[in-house]
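Engineer: Sequence and predicted structure, then a few things I'm wondering about:
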Amino acid sequence: MKSTSRLWKLIGGTALVCLIVLLTGFGWALRDVWYPTEGIVLPATSSQTPTPATGGDLYEKEQLRVTALGDSLTKGTGDARGKGYVTRVVEGLSKAMDKPVSLINNLAINGLTTEQLITKLEDSGFRNALLQADIILLTIGGNDLFQMAQTGGAMGEGGDLSPEIVEEQLPTVTPHLDTIFTKLREMNATARIIYVGLYNPFYDLEQMRPGSQSVAKWNDYAYQLAETDGNATVVPSYDLFEYNIKAYLASDHFHPNEEGYSRIAERVVQALN
């Protein structure tokens, strides 16, 4: 009986530790949504007017210039090494194409929403960096679809995290994505736009699996925008995480970890190469 009692205490203790880790991860994710931190907006590379990107195939260019923007996925949150997918894309593309590839700026901001990005695209620092880019890397939309209720209640307490809430966001935020694509193309008529599609970070929670349907609708809309644009590509990521969450998600249960970012970067390089 004593051994059985010890076993149940051990199981109970382990479950409590797992719950604390999960709630801590949600706390970090909430911090990014409620208290966005600015990315570093560097000034133009010289006092002269930035040189616009020219048209033509990426292979025809002697060197490539990359500008990244969006939310915490583009910033690399969750990667212990801080490289995220952006630095890995720059390094991988340079190797794959055997030419210099430079990052003009990473303009990502933790917690950024589609509406906030639309406003940011009016900033001169953003416009200068985008004007010079041959390649624009973009992640946005995750904070719109998976935003938490302002009460900060834990999952299951008031339904903060539910497929219904995710679905409700779609009619409001999908037009924002259209506006973002339009503004990017107005600023830079020739750059290749790479949009990394959304994934459901809570797919391992049974009650949140239907949320993947909303994610699929969002990604499908992004594909339509890319097809209409003619020089944009949507790189899928949902399949990486739905069945490999433990392998590819960081401890906050929201952002990719180092391996997750590496897999995303591989796909982006393949799409560009």
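Structural biologist: Sure, I can see it. Residues are numbered from 1 along each chain as shown.
Engineer: Only C-alpha atoms from now on, for both contacts and neighbour counts.
Structural biologist: Fine.
Engineer: can you give me the helices in the stretch 1-150 of the chain?
Structural biologist: Ranges of helices in the stretch 1-150 of the chain, per DSSP state H, counting those that start in this stretch, are 2-34, 72-75, 86-97, 114-120, 124-131, 142-145.
Engineer: Turn the ones you listed into CSV, including mean neighbour count and distance to Asn231.
Structural biologist: Output for the helices of the stretch 1-150 of the chain, formatted as CSV (neighbours: other Cα atoms under 10 Å; distance: least, Cα to Cα, whole Å):
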stretch, mean neighbour count, distance to Asn231
helix 2-34, 14, 31
helix 72-75, 26, 20
helix 86-97, 19, 18
helix 114-120, 17, 20
helix 124-131, 22, 15
helix 142-145, 22, 23
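Engineer: distance of the residue nearest to Ser162 when sequence neighbours are not counted from Pro201?
Structural biologist: Spatial nearest neighbour of Ser162, chain neighbours left out: Met208 (6.0 Å); criterion: Cα to Cα, 6 or more residues apart in numbering. Met208 sits 9 Å away from Pro201, going by Cα to Cα, to the nearest Å.
Engineer: more crowded one of these two?
Structural biologist: Pro201 (24 against 17; other Cα atoms under 10 Å).
Engineer: quick one: that one from Phe241, how far?
Structural biologist: Pro201 is 7 Å from Phe241, by Cα to Cα.
Engineer: Then Leu22?
Structural biologist: 17 Å.
Engineer: Gly13 too?
Structural biologist: Taken as Cα to Cα, the span from Gly13 to Phe241 is 28 Å.
Engineer: Kindly confirm my reading that Val268 is in a strand.
Structural biologist: No. Counting by DSSP: H, G, I helix; E, B strand; the rest coil, Val268 is not part of a strand but helix.
Engineer: Comparison target, given below:
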Amino acid sequence: MKKYVYIAFSILIAGAVIIYFMLQSTETITEPTTDPEQDIEQELEDHDTEDESDTSEENQEQAEETEQTGFPPIVSGALQSTIGFFSNQETKIVAIGDSLTQGVGDETEQGGYVGILDRTINDGLQTADIINFGKRGNRTDQLLKRLDQEEIAQEIADSDLVLITIGANDIMKVARENIMHLVIDDFVAEKEGYEMRIRQIFDKIIALNPETDIYLVGFYNPFKQYFKDIKEFDLIVGAWNTASSNIANEYENITFIPTEDLFTVTTTNLFADDNFHPNYEGYYLMAERVLEYITTR
């Protein structure tokens, strides 16, 4: 019986991987865009915290921008605590990792969750210097090599906070290399290598800057839109996120930020046209979660 389950699972995930690589390559595909004048019907109702009594020019401009685009430019619900956290200090934030750091899928082309963080933290004031080293397709082995680049190493050495998204492409690599005979055990075996490389990434960053605070942002099930009822995908992603969280807990200055739960929402579309990356709404939720962790640590 187990053999037939593995066969069925192999066929399903192989189909998902084929679709994924037809839609995009890991490095060179053009990011999805939308007509800038297109009307956006779906607004972020859950995050509408506009204070109608506040008539300041700055808030009026923000309200006008939201009305025109359908997207709040900043995480208004967390704005007050954010201002309080960053206002009395100059902060350098380095974001590094894969396409989730780069902001692939953000139809507004404003840098995904990192861009939202920038606009929220620096709302009217430049209180934080945020540098984005996100690179589409990056796996843990590739990120390890990039940490040796002089520019990246220097920025991390000068940083106060490092944000990382990594790991989803490690899972995709397993799927691609075993596409014709894929079983769950392939992911279990690769997870050991992933755990080793995550530790190496952490150790290298700490060697560059022992004082910086590191936040590893978890990832979601990239196949959820295609195979919503296949629980094996959720189990794989959940196991890798748990491993990431456990490793982060081994370090005093590293925090794991879960995001998998954010993408289980069924009432709002949180995915871009490629059905793998977040759209603006998805990145908005990620930014909100990251701010929550940063400002309450």
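Structural biologist: Thanks, I have the structure now. Predicted model only: the values in this text are computed from it and were never measured.
Engineer: Drop the TM-score for these two in here.
Structural biologist: Taking TM-score structural alignment, normalised by the length of structure 1 as the basis, the two superposed chains have a TM-score of 0.72; 222 aligned residues with a Cα RMSD of 2.9 Å.
Engineer: neighbours around Lys231 of structure 2, how many?
Structural biologist: Neighbour tally, Lys231 of structure 2, other Cα under 10 Å: 10.
Engineer: corresponding residue for it in structure 1?
Structural biologist: Counting by TM-score structural alignment, Lys231 of structure 2 corresponds to Arg209 in structure 1.
Engineer: That match reaches Val215, doesn't it?
Structural biologist: No. Counting by Cα atoms under 8 Å, Arg209 of structure 1 stays clear of Val215, with 10.4 Å between them.
Engineer: hey, what's in contact with both of these two?
Structural biologist: Here Arg209 of structure 1 and Val215 have Asn200 as joint contacts, going by Cα atoms under 8 Å, 6 or more residues apart in numbering.
Engineer: Touching, the residue nearest to Ser162 of structure 1 and Pro163? I think so.
Structural biologist: Yes. In this structure Met208 of structure 1 lies within contact range of Pro163 using Cα under 8 Å: 5.7 Å.
Engineer: Just give the closest residue to Val212 of structure 2, not the sequence neighbours.
Structural biologist: Careful, residue 212 of structure 2 is Thr and not Val. For Thr212 of structure 2, the closest residue by Cα to Cα, 6+ apart turns out to be Asp160, at 4.7 Å.
Engineer: right, I mislabeled it, should have said Leu143 of structure 2
Structural biologist: Per Cα to Cα, 6+ apart, closest to Leu143 of structure 2 is Gly97, 6.6 Å.
Engineer: What segments of structure 1 are strands?
Structural biologist: Using DSSP state E, the strands of structure 1 run over 64-70, 101-106, 135-139, 192-196, 232-235.
Engineer: Give me the contacts around the first one.
Structural biologist: For strand 64-70 of structure 1, contacts defined as Cα under 8 Å, 6+ apart pick out 58, 74-75, 86, 90, 99-109, 112, 117, 129-130, 132-140.
Engineer: can you check stretch 195-213 of structure 2 too?
Structural biologist: 140-141, 143-144, 147, 153, 156-162, 243-244, 247, 253-254.
Engineer: Please enumerate the helices of the stretch 151-297 of structure 2.
Structural biologist: Ranges of helices in the stretch 151-297 of structure 2, per DSSP H, counting those that start in this stretch, are 168-177, 184-208, 231-248, 280-296.
Engineer: closest one to Glu57 of structure 2 among those helices?
Structural biologist: helix 280-296 (23.8 Å; Cα to Cα).
Engineer: got the angle between the closest one and helix 112-121?
Structural biologist: 50 degrees (axes from the mean of the first three to the mean of the last three Cα atoms, to 10 degrees).
Engineer: now helix 280-296 of structure 2: how far from the chain's centre is it?
Structural biologist: For helix 280-296 of structure 2, the distance from its own C-alpha centre to the chain's C-alpha centre is 10 Å (Cα atoms, centre = their mean, to the nearest Å).
Engineer: buried stuff in that helix?
Structural biologist: By 16 or more other Cα atoms under 10 Å, the buried positions in helix 280-296 of structure 2 come out as 280-291, 294.
Engineer: could you say what helices and strands that helix packs with?
Structural biologist: Helices and strands touching helix 280-296 of structure 2, by 3 or more Cα pairs under 8 Å, 6 or more residues apart in numbering; DSSP states H and E, are helix 79-86, helix 112-121, strand 254-257.
Engineer: please redo it, this time with the cut-off set to 6 Å
Structural biologist: Counting contacts by 3 or more Cα pairs under 6 Å, 6 or more residues apart in numbering; DSSP states H and E, helix 280-296 of structure 2 packs against helix 112-121.
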